[in-house]
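Undergrad: Attaching a predicted model along with its sequence, questions to come.
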Amino acid sequence: MKVLVTGVGGQLGYDVMRELHRQGIDCCGADRAEFDITDFAATNEFITNYMPDAVIHCSAYTAVDKAEDETELCRRVNADGTENIAKVCKAINAKMIYISTDYVFPGTGEQFYKPDDVTAPSNVYGQTKLEGELAVKKLLRKYFIVRISWVFGVNGNNFVKTMLKLGETRKELNVVADQVGSPTYTADLAVLLVDIVKTERYGVYHATNEGVCSWADFAEKIFSVADMDVKVNHITSAEYPTKAVRPKNSRMSKDKLVKNGFARLPKWEDAVERYVDLLKNVY
């Protein structure tokens, strides 16, 4: 089996490549230096030359607030770029995993969103990721759409690294407590994605670490694990306004994973402990 991974310069793409190597699977990693996904000719040439059996598409425009001003650029990457990859996958009969987001949902209520629940993004980033999903569904039969949230990994910036950095100089921090969801550790997710791509159990899945928390809960766990004495003040979204509207409810049901024979990811608290321990050794 040959697998092409896009976005290898990012958190998830990096860990997916590591997992593929660990399992001895023939793989190729690509980032913008290799080809621009918004350019169909370049995308077609690169993928067709490699002729993978599957593409794990991790590349994305993820600057959520900036996307409100850079709408067209965000759409070119997340929607058009994804469509370009899906077109080539169709032409060469390759499977495709498209990484999507909790932001495709309205983010209201307290229910756990199921994969087939009604989508209604509340910001540009979520809308363009949904457009990417629709392109994949329209063009392909052999696809997996995997929605994730609150991502952290060793290769790149994320909430955990930000908290640890701020904690070095601050004894008190205000963190939003009325947005609830599940952190996703890319090292854990990578194992699942490789397990998924080896099957033909196509469809839409949700994949995050187990359990839910608020951003404030998340921060408190990070400081606890890092043994840092930082007080976390729980504030509301209204007290920390952002350009893009953030969902208050990012709970997603992972029942479909189990139903289709895939293992749930470890608890988010366990993931944070392993991740912070890893950072201590890396940096």
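TA: Nice, I can see it. Residues are numbered from 1 along each chain as shown.
Undergrad: From here on, just use CA atoms for contacts and neighbour counts.
TA: Will do.
Undergrad: where do the strands sit along the stretch 151-283 of the chain?
TA: For the stretch 151-283 of the chain, applying DSSP state E, counting those that start in this stretch gives strands covering 151-152, 172-176, 180-181, 184-185, 203-206, 213-214, 231-235.
Undergrad: Residues touching the first one, excluding its own?
TA: If you take C-alpha atoms under 8 Å, 6 or more residues apart in numbering as the criterion, strand 151-152 is touched by Gln11, Asn158, Phe159, Val160, Pro183, Thr184, Tyr185, Thr186.
Undergrad: could you dump those to TSV with distance to Val258 and neighbour count?
TA: What follows is the contacts of strand 151-152, written out as TSV (distance: C-alpha to C-alpha, whole Å; neighbours: other C-alpha atoms under 10 Å):
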residue	distance to Val258	neighbour count
Gln11	25	22
Asn158	28	14
Phe159	28	17
Val160	28	21
Pro183	19	27
Thr184	17	25
Tyr185	19	29
Thr186	19	26
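Undergrad: Can you tell me which of those end up in helices?
TA: Among the contacts of strand 151-152, the members falling in helices are Gln11, Phe159, Val160, Thr186 (criterion: DSSP state H).
Undergrad: alright, now check it against this:
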Amino acid sequence: MKILVTGARGQLGQDIVRACTKRGFPVTAADSRTLDITDFALVRKYLQNHPWDILINCAAYNAVDQAEKDWRNAYQINGLGVRNLACAVNECSGVLVHYSSDYVFNGEMKRPYTIFDPPSPLNRYGESKLLGEQFVRDLSYRFFLIRVSWVFGKDNTNFAQKVVEWSRASKELKIVDDQVASPTYTADLAMATLDLIGSEQYGLYHITNSGYCSRYEWASAILDILGWDGTIIRASSEEFPLPAKRPRCSVLDNFGTREALGYDLPGWKDATARYLMEKFLS
């Protein structure tokens, strides 16, 4: 199968391209410089002029706090841009793979969220991702809609990288312990995505690394692996007021992915250790 990756310069996009290359799939990598997904005419022309069977959309507006003021741009990219892709993919009789977020949920559930739970986003970013979901489900003929959480990878800034940077600048860190989800390594997510495509079992999925933790627990694991000798202090979200409200517990239930693929992704601690080894310790 021939694959077209949009948003190919981001941390997930780069790992998708690497995974395709590793498996021998012909892949075309498009980024915002070569394909503006908010321009429908350009999207349609690009898809008609390049060979592909599967379009994996990694293009996204991910500035959660900035989206509170810049919400029109967030809606344009995460919502209307996805609509453009869905319509153009349909015209070419292709398959669309699109990623959404745990931030479509409000975090008030007392158990992991399943694909059957109704979304209720707390912030503009979550609203924009939900809009994209709705366009995919309403307009796409064949699609994989994949919700993820706390994504981290080697090729961009993320929470794990920030913890490493903070630890180099200070011997005392305060990290919130009242936000809980599942860290998800882009290298593992990319491989699972290709396996899911191969299953041809279209629909909505949750894909994260196994297990869950608080931001504090994740940071503690990172610092233990690094051998950091400073002090890490538990803090509450109220001590770090941000423009966008975050869900307190947005753990995703991966049962649909487990049924389709026959396996669970590695645990988040294992994924974190591999990330640190590949990016900082090798």
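TA: That came through, no problem. A quick note: this is a predicted structure, and the numbers were derived from the prediction, not measured.
Undergrad: picking that back up, of all the strands of the stretch 151-283 of structure 1, which one is nearest Met1 of structure 1?
TA: strand 203-206 (20.2 Å; C-alpha to C-alpha).
Undergrad: Other residues contacting the closest one?
TA: Here strand 203-206 of structure 1 makes contact (C-alpha under 8 Å, 6+ apart) with 114-116, 143-148, 252-254, 256-257.
Undergrad: one more time with 7 Å, if that's ok
TA: Applying C-alpha atoms under 7 Å, 6 or more residues apart in numbering, the contact partners of strand 203-206 of structure 1 are Pro115, Tyr143, Phe144, Ile145, Val146, Arg147, Ile148, Met252, Ser253, Lys254, Lys256, Leu257.
Undergrad: now that we have the residues you listed, which one has the most neighbours?
TA: Of all those, the most densely surrounded is Tyr143 (27 neighbours; neighbours counted as other C-alpha atoms under 10 Å).
Undergrad: correct me, but it touches Lys95?
TA: Yes. Tyr143 of structure 1 sits in contact with Lys95 when judged by C-alpha atoms under 7 Å, with a separation of 5.7 Å.
Undergrad: Just want to check the distance between whatever residue of structure 1 lines up with Arg83 of structure 2 and Lys2 of structure 1.
TA: Taking TM-score structural alignment, the alignment pairs Arg83 of structure 2 with Glu83 from structure 1. Using C-alpha to C-alpha, to the nearest Å, one obtains 21 Å as the distance from Glu83 of structure 1 to Lys2 of structure 1.
Undergrad: ok, these two, which is more surrounded?
TA: When Glu83 of structure 1 and Lys2 are compared for neighbours, Glu83 comes out ahead with 25 against 15, by other C-alpha under 10 Å.
Undergrad: residues contacting the more buried one?
TA: Under the criterion of C-alpha under 7 Å, 6+ apart, the contact list for Glu83 of structure 1 reads Gly132, Ala135, Val136.
Undergrad: one step back: export the strands of the stretch 151-283 of structure 1 to JSON lines and tack on distance to Gly261 of structure 1?
TA: Rendered in JSON lines, the data for the strands of the stretch 151-283 of structure 1 read as follows (distance: least, C-alpha to C-alpha, whole Å):
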{"stretch": "strand 151-152", "distance to Gly261 of structure 1": "24"}
{"stretch": "strand 172-176", "distance to Gly261 of structure 1": "35"}
{"stretch": "strand 180-181", "distance to Gly261 of structure 1": "24"}
{"stretch": "strand 184-185", "distance to Gly261 of structure 1": "20"}
{"stretch": "strand 203-206", "distance to Gly261 of structure 1": "12"}
{"stretch": "strand 213-214", "distance to Gly261 of structure 1": "26"}
{"stretch": "strand 231-235", "distance to Gly261 of structure 1": "38"}
